[in-house]
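In: Have a look at this prediction, sequence included:
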Amino acid sequence: MTDVAEGQQFDYADFSGETWEDREFVSCSFVEADLSELSTRAVIFTDCDFTGVNLSFSKHSSSAFRNCHFERAHLNKIEIADCSLLGSVITNSRVRPMKIVDSDLSLTSIGGLDLSGVILRGCRLREANLADSDLTGADLTGSDLTGVRAIGTKLGQANLRGARIDPMLWLQAKVTDSLVDHGQAMEFAAAHGLNIGG
């Protein structure tokens, strides 16, 4: 049976190195809490406040951070797999290096962050806010980038092969030296009005 905590405050608490399974947190506060090296599996956080939290070196699988708020958070060296960050907002935070694979980041806001070199492989980023983020050299292979806000986004040298991309991204983001597949190269040309003859 899932252990549920609702509306509780865990501000400044020390949970470093712990392992959590089958737990749920709803509208809880983890302000300035130490969750470094935390390991979670099947743990759900909904509408939680992670302002100033330390989640560095933590690992999460089959868990969820839904509509959560991360500000001034330490998310470096975090590893996330098969998770959901649906609708969460991350601002003014340390996020690199970071590895997120096969996870749902739809409607997340990670605009204005230094995400250079991060791994976001096989992720769903539908309608996410990437505006003004630096994703130089990031690994986005196989990810779904449809509907993302990409004004001012830097994707130079990023690996975009196999990713689903709307024409608008090719017009909004800076993609110099990005790694793309043949189909994406054709889409880029079409988005810029090029007529490729046979």
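Out: Right, received. Where do you want to start? All of these numbers come straight from a predicted model, not from anything done at the bench.
In: CA atoms for contacts and neighbours, from now on please.
Out: Fine.
In: which other helices and strands contact the longest helix along the chain?
Out: Of all the segments of type helix in the chain, defined by DSSP state H, the longest one is helix 182-191. On a contact count with 3 or more CA pairs under 8 Å, 6 or more residues apart in numbering; DSSP states H and E, helix 182-191 meets helix 167-172.
In: now the end-to-end length of stretch 66-80.
Out: 14 Å (CA to CA, to the nearest Å).
In: Please, where are all the strands along the protein?
Out: For the chain, strands defined by DSSP state E occupy the ranges 3-6, 19-21, 23-26, 39-41, 44-46, 59-61, 64-66, 69-71, 78-81, 89-91, 98-101, 119-121.
In: ok, back up a step: gap between the longest helix of the chain and the chain center?
Out: Relative to the centre of its chain, helix 182-191 is centred 25 Å away, using CA atoms, centre = their mean, to the nearest Å.
In: okay, now the one to match up with it:
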Amino acid sequence: MPEPIEDVTFHDEDWYAEELADRHFVGCAFHRVDLTEATSRGAVFTGCTFGDVRFNVSRHTDSAFTRCTFIRCNLFEAEFTGCKLIGSTFDRCDLRPLTVTGGDWSFVTLGGADLRGARFTGVRMREADLSGADLTGATLTGADLSDVQWRGARLSRADLRGSDLTGLDPVAVQHSGTVIDAVQAVTLARALAFDIRD
């Protein structure tokens, strides 16, 4: 890993299709930077701020964006594979359609986000904030969704099979047509204080 770039502000830069392999940024700010079709592998961004940054069709593998803030960023068709976004916040970002495979998105703030049709598979999302998020038709399968903040979330037609739904109050979300498996059905029935017997 090279020496980190610390506390630098990048304005209006064209990083189109840039390869960010093993780059390391700490406390940096990125404003109106074009990262369209950029790729990162093993890159690390710690405590960075991204404002009006274009991540369109970008691909990120085994990279870390920890405690970062994304404001009004465009992540159209962005893909994250095996990435860590622990403690990061997304504010007024365009997140459709987003694909996340594996990795750790615990404590991420996505409150009120438009995540219709997004795909989260095998992701750790413990204690993430999804309150008020629109997850209509989204896929959240094989994910650790324990203790997620769900209040007001829209889960209609979402596929939640194989995910840990500990802490999900079915009454607090919209769930028409939500797909779950038999084990999850028992978990949710217990959350509603049903007495399950053979």
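Out: Yep, that arrived. These numbers come from a predicted model, not from an experiment.
In: any idea how far Leu145 of the first structure lies from His74 of the first structure?
Out: From Leu145 of the first structure across to His74 of the first structure, the span is 25 Å (CA to CA).
In: again with Trp170 of the first structure
Out: Trp170 of the first structure is 31 Å from His74 of the first structure, by CA to CA.
In: again with Cys68 of the first structure
Out: 15 Å.
In: same thing with Thr19 of the first structure?
Out: 19 Å.
In: likewise Val180 of the first structure?
Out: Distance, Val180 of the first structure to His74 of the first structure, using CA to CA: 31 Å.
In: again, but for Ala131 of the first structure
Out: In this view, Ala131 of the first structure and His74 of the first structure are 21 Å apart by CA to CA.
In: Which one of the two is surrounded by more residues?
Out: Comparing Ala131 of the first structure with His74 by other CA atoms under 10 Å, the one with more neighbours is His74, at 25 against 20.
In: Pretty sure that one sits against Leu55.
Out: Yes. Using CA atoms under 8 Å as the test, His74 of the first structure is close enough to Leu55 to be in contact (5.6 Å).
In: So for the two, which residues contact both of them?
Out: Residues touching both His74 of the first structure and Leu55 by CA atoms under 8 Å, 6 or more residues apart in numbering: none at all.
In: residue contacts, Leu130 of the first structure?
Out: 109-112, 148-151, 153.
In: can you put these in TSV and add distance to Val175 of the first structure and neighbour count?
Out: Compiled in TSV, these are given as follows (distance: CA to CA, whole Å; neighbours: other CA atoms under 10 Å):
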residue	distance to Val175 of the first structure	neighbour count
Ser109	20	24
Ile110	18	23
Gly111	17	23
Gly112	17	18
Val148	15	22
Arg149	14	22
Ala150	11	24
Ile151	12	18
Thr153	9	23
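In: from those residues, which is closest to Pro97 of the first structure?
Out: Ile110 (14.7 Å; CA to CA).
In: roughly how far apart are the closest one and Ser62 of the first structure?
Out: The value you get for Ile110 of the first structure to Ser62 of the first structure, if CA to CA is used, is 21 Å.
In: Find the centremost residue of the first structure, please.
Out: The centre of the first structure sits closest to Leu105, judged by CA atoms, centre = their mean, with a distance of 5.6 Å.
In: Could I get the contacting residues of that one?
Out: By CA under 8 Å, 6+ apart, the residues touching Leu105 of the first structure are 84-87, 123-126, 128.
In: Try it again at 6 Å.
Out: 85-86, 124-125 (CA atoms under 6 Å, 6 or more residues apart in numbering).
In: Return the distance of Met125 of the second structure relative to Ala189 of the second structure.
Out: 22 Å.
In: Thank you, goodbye.
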